[in-house]
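[1] predicted model follows, preceded by the sequence.
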Amino acid sequence: MIVYFVFPLLPLGIFFYCYINNKEGFISQKKIFSLFYYIGLIQFPILLLQMNFYDFFIQFNNSGQTIDWYDFMFGSFFIKSDHSLGVFLLLLIAIILLKKDHVQSIVMFPKIVIAYLGITIFLTESNISKLFLVILISSYVMIPLYKKHGKSLKFKLGIVFLSITLLFSGYLLKDKEFIQKRLGGTLERQISIEAAEKFYELGTAKRFQIIIVAVKKLETKWIGDGPYSYFNILTGEFKKTQHFTQLIWTYFDLGILGLIVVLCLMRYFIRYLDVDKGLPTLFFFGVFFVYSFYVPIFSDIAIIFSMFFIFSRKQTNYVKATKLD
């Protein structure tokens, strides 16, 4: 139970560190972003080395973990932390897009840098990061166009045509061999309750299959089975499937009440970020909500640290926002 407190205490500790730094001005926001920016730039060559020299570098693995080639593209981050790397790079791209006036003295060629960091994300195995990158870039391009041409008939017809094209392309591709290989079978088979229950019992279920089983087959957990009931941190053993995930762990450990607490904490932390109200805030909440299915986000220091410091809100603005709320 004591160790389980890492989930609230780690983000709260970083939050207060960032809060005090902003108040006292120990480290300027410019220096923080500059450091993170250069960390982001060196990930590409590191990933190239990891991709091409896996057989050589894996000989030095003394972590006690089995690391397959597809888990080896984590850059200079922690082992198997490709999702953490993806979040970090997405945050850098987001601030270059949304706060370009604040970072123009550091980022000399923003379009080239965004392309460079985007390619870096596509070198990782974090598919959810690739999806969010596409959504982020598309939103950045489409929203201004919508504000300018949203009422015109040509724009509306273009959106309808693009949507139909994407849906039709997805329908045609869903039965292709490379898609089924990626999914582990046909889409219909993957989302069926029979397949989900079978893989759950075998301990090989995917995350969405665990959710299907929890909703349709298992008894609703209101308070859960206790801290680390799903993953025993002392022995390193999983109860069922081997997934590191904040939301699924929380549901099995602390139940629905625990999930509510986690979502409230997530909402509070997003409010602290220097992000415009409305769609940008919803987008950031959606990003961290989805990533919470893939990593124990509140114990991932790389994600929490970069989130608070890259999009840190000035002290005076935060106090005003808190009073208004």
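    Looks like it arrived, so ask away.

[2] can we go C-alpha only for contacts and neighbour counts from here?
    Will do.

[3] which residues in the stretch 51-200 of the chain form strands?
    Using DSSP state E, counting those that start in this stretch, no strands are found in the stretch 51-200 of the chain.

[4] could you pull out the helices for it?
    With helices called from DSSP state H, counting those that start in this stretch, the stretch 51-200 of the chain shows them at 54-57, 82-98, 100-103, 110-123, 127-149, 153-173, 177-183, 187-190, 193-202.

[5] buried sites along the first one?
    With burial defined by 16 or more other CA atoms under 10 Å, the residues of helix 54-57 counted as buried are residue 54.

[6] sorry, back to before: could you dump the helices of the stretch 51-200 of the chain to JSON lines with distance to residue 255?
    JSON lines is the format used below for the helices of the stretch 51-200 of the chain (distance: least, CA to CA, whole Å):
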{"stretch": "helix 54-57", "distance to residue 255": "40"}
{"stretch": "helix 82-98", "distance to residue 255": "25"}
{"stretch": "helix 100-103", "distance to residue 255": "42"}
{"stretch": "helix 110-123", "distance to residue 255": "34"}
{"stretch": "helix 127-149", "distance to residue 255": "25"}
{"stretch": "helix 153-173", "distance to residue 255": "35"}
{"stretch": "helix 177-183", "distance to residue 255": "29"}
{"stretch": "helix 187-190", "distance to residue 255": "25"}
{"stretch": "helix 193-202", "distance to residue 255": "19"}
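
[7] ok, second structure coming up, stack it against the first:
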Amino acid sequence: MLKIKLITIYKYLLLGIIALTFLFSGFIQYFIGVSSTLYTLGLTAYAGLLIVFDILLRRKVIVNRFIFVYLFLIIIITVSAVINKSGLLKLLLYLNFALIPLFTSYLMKLNNVLKVDLKKTLSNVFLTTALIQLPIILIQKYGYNFLIGLSRANQKIASVDFMFGSFAVKADHALGFFLIMYMLSLIFKKRSGENPKWFYFLIAYISITILIMESNLTKLVLFGVISFYFYLWSYKKIGVLGIVVLFLMAVLGFNLMIKSSFIGNEIYQILNRFSPEDSYKAVTRGYEKRPQVVVYQLNYEPFKWIGNGPYDYYDIIKGEFKKTIHFSQIIWFYNDIGIIGLLVALMAALLIVKSLNLRRESMMVLLMIMLLYLFMSNLFGDISMMLSLMLLSNKEG
């Protein structure tokens, strides 16, 4: 009887962290003024307490490859901090990049072990989260001049960063990642033989939401996901003609992409400004793109085995970037904890994808998506992005 009550408490605590992550983080940070760093640390501690609660309840610890990979990442971060004399505070804050994926992966595994009966409730929460984003970002888009005066956030927010929905302030990539994961969950259900309610409406609705928001990365991923699964459907239905359809869609899509000022500029940068010389000029003169930052690091800085120490690329104490404001998980990890830490992090990403029991082609799609977001954002440092992967757990057997 006591165990049943404790599991019920666990369920409510789990729902609490999901609500605080997806539904209320933007409101709390924007209108109340809780800093993004403090809020993330609070949610990480919350997730850790959930795990401690389960260990005390069952007197068991889930041990698998995740645990060892993340513990190895923690050791690398610690070693880098000690060697580079980064300081205790920077070390403790940087450990969040290992603890967030560790805790969220543990919780996903724990839900399967406990057989927590929250499928319907979580489905409703995630559906609500997906549906409310469009009206919220429309209000944010057209009400910026009014709403910005109500901000109590501890950071400046430009109009292009204002469409973060109900997610954390300026977290448009996190919102986009969630919407892509929700779309994939619908597609996976369809492919496994289920018939999700409002399937085509939700696909269209989410697509419109993504096209309105400012995350160009998410728009690219949206195009790739729809193209890939439409191709699989076409090939299954009409055989070789599906290949022709895919080719035509690829040509059309490429033409549309290069006509976009943002995407066209990105393609131009990759094709024409990718040399070490041009990358050096771009970084030193302040107009660099992320690929140029990577080329610059590999050609004009010492090769980093263990890195320059936690929060060397971005000094979280001072709130200042060392050289360039363009960042991502991959760029930060290579600079701060070196190639060893980066490879371990990529291994962790692969294990996360493999743990979701997806079909081979879907696993490859998800891995590519995660790599893109790792290159464009701090995926491991955003608990909403990591919890979004719960949407895909056991959806495509």
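    Received the coordinates, thanks. Small disclaimer: the values here were computed from a predicted structure and weren't measured.

[8] that older thread, highest mean neighbour count out of the helices of the stretch 51-200 of the first structure?
    helix 82-98 (a mean of 22; mean count of other CA atoms under 10 Å).

[9] packing partners for that helix?
    On a contact count with 3 or more CA pairs under 8 Å, 6 or more residues apart in numbering; DSSP states H and E, helix 82-98 of the first structure meets helix 29-41, helix 110-123, helix 127-149, helix 301-310.

[10] apply 6 Å and report the result again.
    Helices and strands touching helix 82-98 of the first structure, by 3 or more CA pairs under 6 Å, 6 or more residues apart in numbering; DSSP states H and E: there are none.

[11] where in the second structure does that helix align, residue-wise?
    Taking TM-score structural alignment as the measure, the second structure aligns residues 172-188 with helix 82-98 of the first structure.

[12] residue 107 of the second structure -> the first structure?
    So, by TM-score structural alignment, residue 107 of the second structure is matched to residue 17.

[13] helix or strand for its match, just tell me which one.
    helix 6-24 (DSSP states H and E).

[14] average offset of the match of helix 82-98 of the first structure relative to the first structure?
    On superposition with the first structure, the mean distance recorded for stretch 172-188 of the second structure (mean CA distance after the TM-score superposition for the first structure) is 0.8 Å.

[15] centre of the chain versus that stretch, how much separation?
    When distances are taken as CA atoms, centre = their mean, to the nearest Å, stretch 172-188 of the second structure is centred 10 Å away from the chain's centroid.

[16] taking helix 29-41 as reference, get the angle to the helix holding residue 17 of the first structure.
    130 degrees (axes from the mean of the first three to the mean of the last three CA atoms, to 10 degrees).

[17] what comes up buried for helix 6-24 of the first structure?
    So for helix 6-24 of the first structure, counting by 16+ other CA under 10 Å, buried means 7, 10, 11, 12, 14, 15, 18, 19, 21, 22.

[18] wait, which of those residues is closest to residue 204 of the first structure?
    Closest to residue 204 of the first structure out of those is residue 7 (25.7 Å), distances taken as CA to CA.

[19] for the aligned residue in the second structure for that closest one, give me its contacts.
    In the second structure, the residue paired with residue 7 of the first structure according to TM-score structural alignment is residue 97. Counting by CA atoms under 6 Å, 6 or more residues apart in numbering, residue 97 of the second structure makes contact with 380, 381.

[20] 10 Å instead, please
    Shown in contact with residue 97 of the second structure (CA atoms under 10 Å, 6 or more residues apart in numbering): 70, 73-74, 77, 329, 333, 345, 378-383.

[21] and the two most separated of those residues?
    77 and 383 (19.0 Å).

[22] if you skip the residues just before and after it, what's nearest to the residue nearest the centre of the first structure?
    Against the mean C-alpha coordinate of the first structure, by CA atoms, centre = their mean, the closest residue is residue 291 at 3.5 Å. Leaving aside its sequence neighbours, residue 291 of the first structure sits nearest to residue 297 (CA to CA, 6 or more residues apart in numbering; 7.2 Å).

[23] show me what that neighbour aligns to in the second structure.
    Residue 297 of the first structure maps onto residue 379 in the second structure, by TM-score structural alignment.

[24] and that match, how many residues sit next to it?
    26 (other CA atoms under 10 Å).

[25] alignment lookup: residue 109 of the first structure to the second structure.
    When the second structure is aligned by TM-score structural alignment, residue 109 of the first structure is paired with residue 198.

[26] and that match, how far from residue 224 of the second structure?
    22 Å (CA to CA, to the nearest Å).

[27] what of residue 203 of the second structure?
    If you measure residue 203 of the second structure against residue 224 of the second structure using CA to CA, the figure is 14 Å.

[28] try residue 144 of the second structure
    31 Å.

[29] then residue 392 of the second structure?
    For residue 392 of the second structure, the distance to residue 224 of the second structure - CA to CA - is 18 Å.

[30] do residue 57 of the second structure as well
    From residue 57 of the second structure across to residue 224 of the second structure, the span is 44 Å (CA to CA).
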